[in-house]
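K.L.:
Have a look at this fold, sequence not included:
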């Protein structure tokens, strides 16, 4: 029997399988929308928050509880019947998308432009709630979907299937270890590969990068170029400046930063993964002003490189940089920080930490690097409020 990796001891009567008719509320971070259902009992007005997948704000649906007990603060559910649909609802282009099916995509049922509007709402709400900022947000299309007439599809260059034997393969259901057999992932690039051992070569602009076949590299083909261009345009690095490139991976940003600051400048690339660090050293070996350090970013900054720097690039994993790293960064008093974030909640939290130390959010761009899913990539520019930028 398969079990959810998040399974825990029930807290009261299970409500799984119960159905409710609801009006769907706003989109929430995580690929679902918010609704409320009556819980019964002594208080006839008591309700419970439910996070509903496969719905769109404003719709009237029948939802079915997929996780939840009487003792839980919130429940999870799927919209299994649409009673009044949104004008943004479309037929999912993938036959494996929908309640109880593959859990890889969240928004196959939503028009692509509306998907980006929903993601913008999430970024805006996280910044308002966690950083106290009310900013306009636009999620931008990034070229690279293939074929071009299948907008939002065929972009993912790495896909990991479950091997079902005899040439069959599958994908996990949402929040489950159970598998649904699929013949074709519709967001997979025609030449998508599965992670395996070995070394690959990736090209961005004039530079080639050595990267482990099972290591981190952006899965949208347009992502590396647009992220590099955005970081450079925001920071405007000048010859002779010093830069910290934190969570540097195989040296993507460090390579272009090294070009910009030139032989009189300095770039220190810090990365915690040993294999990625080894590749970064190979990718950056011809730049005399670039140094690569291996170790957890917080630990490396606590022990080394105490001098002030002009610029910082932060590209942390999903959990964000967190307070210890932010405090180490601001201690070096950079004039500007470019923060590349794959999680808007972690970004907003860390923007609030920077604000405590006199750094304001000067600019923000958001990119749809993961069409059909709830994920969104942001690049934020933070500047010191007491600094005069060029």
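P.N.:
Great, that's in hand. As the structure is a prediction and not an experimental result, all values here were calculated from the model.
K.L.:
When you work out contacts or count neighbours from here on, use the C-alpha atoms and nothing else.
P.N.:
Will do.
K.L.:
buried sites along stretch 139-147?
P.N.:
For stretch 139-147, burial by neighbour count (16 or more other C-alpha atoms under 10 Å) applies to 139-146.
K.L.:
next one: that stretch to chain centre, how far?
P.N.:
Here stretch 139-147 is found 16 Å from its chain centre; the criterion is C-alpha atoms, centre = their mean, to the nearest Å.
K.L.:
now do stretch 18-34
P.N.:
For stretch 18-34, the separation from the chain centroid amounts to 21 Å (computed by C-alpha atoms, centre = their mean).
K.L.:
List the buried residues in that stretch.
P.N.:
Neighbour-count burial for stretch 18-34 flags 19-25, 27-29, 31-34 (criterion: 16+ other C-alpha under 10 Å).
K.L.:
another structure for you, compare them:
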């Protein structure tokens, strides 16, 4: 799927082994494909062409026979041309899931999403039309790519705190301003609420 990217020796760190990898093409789920010592690593929080340090989610010794590992970028050593200041700080390292490309320029997000769709169609054997014509276009009134979520489910933590679950985690994390939600949803400021005992989720519609 991608040629081997440069990799450097790893070093231990609390919470998981840290690798230095270079991100390649996109994968489903908002990650990018890198390789370390011949093994595929799906990395969140990076962009094509970037070199980053990334923390593995899995224990590499326990997952020694796994076909791939998952990791989250910690530090950007060489930024790619698509990186911009994130629109949602709370979606960064150890943050909420669902905004894996918050640090990527919007035109690049659409280009990358198009590549993901094209690859899925190619793998499905679609030949009835030129796959390259499949392009992700902005929706009407979607100039900045923000404020479009009109239905949002918030998770509730053990102490009643309202937030969202972390990426590949059951832990509830703060949401901050939540710029992807519609203005009417943001105005509720649900991330500042404390839910009553027994509440498992809060839905904003």
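P.N.:
Nice, I can see it. Small disclaimer: the values here were computed from a predicted structure and weren't measured.
K.L.:
quick revisit: can I get the buried residues of stretch 139-147 of structure 1 in TSV including secondary structure?
P.N.:
Below are the buried residues of stretch 139-147 of structure 1 laid out as TSV (DSSP: H, G, I helix; E, B strand; the rest coil):
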residue	secondary structure
139	strand
140	strand
141	strand
142	coil
143	coil
144	coil
145	coil
146	coil
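K.L.:
quick check, nearest of those to residue 226 of structure 1?
P.N.:
Proximity of these to residue 226 of structure 1 was ranked by C-alpha to C-alpha; the top entry is residue 142 with 7.6 Å.
K.L.:
Tell me which residue of structure 2 matches up with the closest one.
P.N.:
Aligned by TM-score structural alignment, residue 142 of structure 1 pairs with residue 139 of structure 2.
K.L.:
now swap in residue 129 of structure 1 and tell me
P.N.:
In structure 2, residue 129 of structure 1 lands on residue 123 (TM-score structural alignment).
K.L.:
Tally up the residues packed near the aligned residue in structure 1 for residue 46 of structure 2, please.
P.N.:
Alignment note (TM-score structural alignment): residue 46 of structure 2 maps to residue 55 of structure 1. Neighbours of residue 55 of structure 1 under the rule other C-alpha atoms under 10 Å: 32.
K.L.:
What about the closest residue in space to residue 55 of structure 1 that isn't next to it in sequence, how many residues nearby?
P.N.:
Nearest residue to residue 55 of structure 1, sequence neighbours excluded (C-alpha to C-alpha, 6 or more residues apart in numbering): residue 79, at 5.8 Å. Look at residue 79 of structure 1: counted by other C-alpha under 10 Å, it has 24 neighbours.
K.L.:
quick one: which helix or strand includes the equivalent of residue 79 of structure 1 over in structure 2?
P.N.:
Here residue 79 of structure 1 is matched to residue 73 in structure 2, going by TM-score structural alignment. Using DSSP states H and E, residue 73 of structure 2 falls within strand 68-78.
K.L.:
Pull out the buried residues from that strand.
P.N.:
For strand 68-78 of structure 2, by 16+ other C-alpha under 10 Å, it's 68-76.
K.L.:
quick one: it to chain centroid distance?
P.N.:
How far strand 68-78 of structure 2 lies from its chain's middle: 11 Å, per C-alpha atoms, centre = their mean.
K.L.:
likewise stretch 142-151 of structure 2?
P.N.:
With C-alpha atoms, centre = their mean, you get 17 Å for stretch 142-151 of structure 2.
K.L.:
same question, stretch 152-164 of structure 1
P.N.:
17 Å.
K.L.:
how much space between the most centrally placed residue in structure 2 and residue 65 of structure 2?
P.N.:
Nearest to the geometric centre of structure 2 sits residue 100, at 2.2 Å (C-alpha atoms, centre = their mean). Separation of residue 100 of structure 2 from residue 65 of structure 2 (C-alpha to C-alpha, to the nearest Å): 27 Å.
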